[in-house]
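Participant: the following comprises the amino acid sequence and a computationally predicted model.
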Amino acid sequence: MNPSVASALLAAFLFGASTPLAKLLVGETSPWLLAGLLYFGSGAGLLLARLVRDRGWRPSGLARAEWPWLAGAIVFGGMLGPVALMYGLSRASAATASLLLNLEAVLTALIAWVVFRENAGRRVVLGMAAIVAGGVVLSWPGKTGAVDAAGIAGPAAIALACLCWAIDNNLTRKVSAADAFFIAAVKGAIAGAINIALALWLGDMLPGWGVTAAAMLAGLGGYGVSLVLFVLALRGLGTARTGAYFSTAPFIGAAIALLLPGEAAAPAFWIATGLMAFGVWLHLTEHHEHEHVHEAIEHAHPHEHDAHHRHAHAPGEETASPHAHLHRHAPLRHKHPHFPDIHHRHAH
């Protein structure tokens, strides 16, 4: 399996499993404070892991022009998105919330296509349409739908969280060549600390140590490690394709959620599941190949000496595979199967 695909699927598994776990913690504290604890747990854990990995502090490798992209990702993905999700979880079942999170992949792809001009094939577009149809079925009010007594407020808040994370995903793609641990750690630590501070300022109280620890550990796995893997997938697959693979997360979350007490699946739930599963299958089986031109570019990221990295090294420069250093790509024209990764962001 392509390592980038494996990273995206594992990221989906960790995030999907975190949704029903977060649902269990919703009643223990406010949605705002819980969102802060989840993200702060991810940031603190990853910062510690990065220090251990590098045996001390190492520069991020981000260029000055890349910091605004990361700042925007922190605001939308680390601050606004988690608060909207926790609010939605307090007003919708965990199974419903898990499947509605499929909308993140759709919104991510739409922004990637419309704003950042990423290529979209017929199968990807049809798959996104199927996922949207599943989300509509799942959110439709009525006796056969999956919306509970709280009405549309819960699903609407979850959809807003998906939009925030879709913007976050596209902004994060702009910095995906940098250290994935640094990106995820900084996002979690800053966003988590700000959300916790704001929640406490508004009058919330920290829960007991047991709930606090549980929230931070859930955040480390579902938001921290998952985000590291997601950034690695962005680097190799592009935004829309990574979002497509990541859209398997809600199925994992829904399956776990149905094991919880009080969770039940209405007929609309299974109809939505079928539509979304079909959309994900189309994404997983998409193939893209054509003759394309690589423009000259200079950047730094972990790489091996494949068809796109046939360069010489300066004396004393690391040559073990994979390795990272600043390198220049000469113009190149060739044809092979590819994704819109950091080397294939060309027009069609």
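Facilitator: Structure's in. What do you need?
Participant: from here on, contacts and neighbour counts on C-alpha atoms
Facilitator: Will do.
Participant: which residues sit against stretch 196-213?
Facilitator: In this structure, residues lying in contact with stretch 196-213 by CA atoms under 8 Å, 6 or more residues apart in numbering are 25, 28-30, 32-33, 36-37.
Participant: can you give me the end-to-end distance of it?
Facilitator: Terminal residues of stretch 196-213 lie 14 Å apart, using CA to CA, to the nearest Å.
Participant: run the chain-centre distance for it.
Facilitator: 25 Å (CA atoms, centre = their mean, to the nearest Å).
Participant: residues of it that come out buried?
Facilitator: For stretch 196-213, the neighbour count (16 or more other CA atoms under 10 Å) marks 196, 199, 206, 211-212 as buried.
Participant: show me where the stretch 51-200 of the chain has helices.
Facilitator: Here the stretch 51-200 of the chain has its helices, by DSSP state H, counting those that start in this stretch, at 67-73, 81-89, 94-100, 103-114, 122-139, 153-173, 180-201.
Participant: buried deepest among the ones you listed, which one?
Facilitator: Comparing these by mean neighbour count (mean count of other CA atoms under 10 Å), helix 94-100 comes out on top with a mean of 29.
Participant: now the strands: where do they sit in this protein?
Facilitator: 289-294, 297-303, 323-329, 332-337 (DSSP state E).
Participant: any idea which of those strands gets closest to T172?
Facilitator: strand 297-303 (14.9 Å; CA to CA).
Participant: can you give me the angle the closest one makes with strand 323-329?
Facilitator: 150 degrees (axes from the mean of the first three to the mean of the last three CA atoms, to 10 degrees).
Participant: buried ones among the contacts of stretch 196-213?
Facilitator: Counted by 16+ other CA under 10 Å, those give 25, 29-30, 32-33, 36-37 as buried.
Participant: what's the spacing between the closest residue to V75 other than its chain neighbours and G77?
Facilitator: Closest residue in space to V75, ignoring its immediate chain neighbours: A191 at 7.0 Å, by CA to CA, 6 or more residues apart in numbering. Remark: distance between A191 and G77 (CA to CA) = 9 Å.
Participant: take this one as well and set it beside the first:
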Amino acid sequence: MTKMMLSRPVAAALLAAALFGASTPFAKQLVGQTSPFLLAGLLYLGSGIGLNLIRIVRDRSLQLPTMPASEWWWWLGAVIFGGVLGPLLLMFGLVQTTASTASMLLNLEAVLTALLAWVVFKENADRRIVAGMLLIVAGGLLLSWSSTGHGQGSWIGPVAIGGACLCWAIDNNLTRKVSAQDALFLAGGKGAVAGVINTAVGLAIGAAWPSWTQAMPAMLIGLLGYGISLVLFVLALRGLGTARTGAYFSTAPFIGAAIAILCFGEHASTMFWLAAALMGTGVWLHLTERHEHEHTHEAMLHAHRHVHDEHHQHEHDFDWDGTEPHTHPHQHTPITHTHPHYPDIHHRHGHA
């Protein structure tokens, strides 16, 4: 019988989804008051400024982390695809597409994220994980379906939104490559770069800067729904891998709809409860997953926050006071053993 586990990475993924899902109904209250491009810029600026202020308080500096050159390219790619191209394509698509169609198409992100993880980046997935993801995505499709019609419109809008989902799927998989690094830096740097670029685009096309009574709520929503949510998403990637994190995160539409019902008095339709049942079943399949087999860890040198568990039996080339967890570059020696695991930063091995 499979034992249900709610590990820290799983909790981080679900909380990331909750924060991002909650941002949608609250951000919706600001739509129409300012340019969509400028609103996207303010959301990311709130994330970037807020997270970097937290870094200053924590580290008393904004010193760049020590990352291998290859990881800087992975991170830059994630910023470009997820922070710049994705939002720009989404905003362009929303101009050409009805809201119901756009909402439905946004569920493509979870599917594309998982497909890239499995096909391109060779991440393992068993039938239970695939079935759970399909149920969660099906719930998202039901949740976004509108009974009031689906305007035909131009094909350009749906293609643009599909392109945005592909950009975010690429972003998710590239971010996994650097997920062992400082999550605050990864998310804060992305927010700052994306915020500046999107705000500049909004101003360049003639958008007027909103009053601070409009800008500050947008930036606060961005800090929580885009910034803190992304920090938690990175922590989940570190412990779960891309496909599983993406599946948990795809519960965000349900969470957003639940908040809209509870906080803003929207009606709970039959579709909502069907979607809740599908998503709940999908999450249950993931929570009760047990993946265990003999596997070999290759030699690896990296740095991340850790304790001295069975995967971290190493010497220190500095005076260590015994405090755990701690962070420093450390070498993993080859080891073969058997235990339950996720495709985390220490378990990216192949499967026969």
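Facilitator: That came in fine, so what should we check first? Quick caveat: nothing in here was measured; it's all calculated off a predicted structure.
Participant: thinking again about what came up before, ok, the residue nearest to V75 of the first structure - contacts?
Facilitator: So A191 of the first structure contacts 36, 39-40, 74-75, 78-79 (CA under 8 Å, 6+ apart).
Participant: give the aligned equivalent of it in the second structure.
Facilitator: Here A191 of the first structure is matched to A194 in the second structure, going by TM-score structural alignment.
Participant: again with I111 of the first structure
Facilitator: By TM-score structural alignment, I111 of the first structure lines up with L116.
Participant: and H292 of the first structure, by the same measure?
Facilitator: So H292 of the first structure corresponds to H295, using TM-score structural alignment.
Participant: swap in W209 of the first structure?
Facilitator: Aligned counterpart of W209 of the first structure in the second structure: W212 (TM-score structural alignment).
Participant: roughly how far apart are its match and H326 of the second structure?
Facilitator: Look at W212 of the second structure and H326 of the second structure: by CA to CA, they are 40 Å apart.
Participant: residue contacts, the spatially closest residue to G151 of the second structure that is not a sequence neighbour?
Facilitator: Among residues not flanking G151 of the second structure along the chain, T98 sits closest, at 6.3 Å (CA to CA, 6+ apart). By CA under 8 Å, 6+ apart, T98 of the second structure lies in contact with 150-151, 153.
Participant: highest neighbour count among those?
Facilitator: H150 (14 neighbours; other CA atoms under 10 Å).
Participant: wait, that residue sits on T101?
Facilitator: Yes - with contact defined as CA atoms under 8 Å, H150 of the second structure reaches T101; the gap is 6.4 Å.
Participant: with adjacent residues omitted, what lies nearest to I255 of the second structure?
Facilitator: Closest to I255 of the second structure by CA to CA, 6+ apart is G21, at 5.3 Å.
Participant: map the one you found across to the first structure for me.
Facilitator: Aligned partner of G21 of the second structure by TM-score structural alignment: G16.
Participant: now swap in Q63 of the second structure and tell me
Facilitator: Q63 of the second structure maps onto R58 in the first structure, by TM-score structural alignment.
Participant: contacting residues around that match?
Facilitator: So R58 of the first structure contacts nothing (CA under 8 Å, 6+ apart).
Participant: now do Y44 of the second structure
Facilitator: 191-192, 194-195, 219, 222-223, 226-227 are the contacts of Y44 of the second structure under CA under 8 Å, 6+ apart.
Participant: again, 7 Å this time
Facilitator: When contacts are counted by CA atoms under 7 Å, 6 or more residues apart in numbering, Y44 of the second structure touches 191-192, 194-195, 222, 226.
Participant: with L234 of the first structure instead?
Facilitator: 173, 176, 242, 341.
Participant: with distance to L89 of the first structure as extra columns, can I get these in JSON lines?
Facilitator: Formatted as JSON lines, the contacts of L234 of the first structure follow (distance: CA to CA, whole Å):
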{"residue": "R173", "distance to L89 of the first structure": "27"}
{"residue": "S176", "distance to L89 of the first structure": "30"}
{"residue": "T242", "distance to L89 of the first structure": "25"}
{"residue": "D341", "distance to L89 of the first structure": "34"}
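Participant: can you pick the most crowded of the residues you listed?
Facilitator: Within the contacts of L234 of the first structure, neighbour counts (other CA under 10 Å) peak at T242, which reaches 30 neighbours.
Participant: separation between the aligned partner of that residue in the second structure and L39 of the second structure?
Facilitator: Aligned counterpart of T242 of the first structure in the second structure: T245 (TM-score structural alignment). Relative to L39 of the second structure, T245 of the second structure is positioned 27 Å away (CA to CA).
Participant: contacting residues for L237 of the first structure?
Facilitator: Going by CA under 7 Å, 6+ apart, L237 of the first structure touches 4, 339-341.
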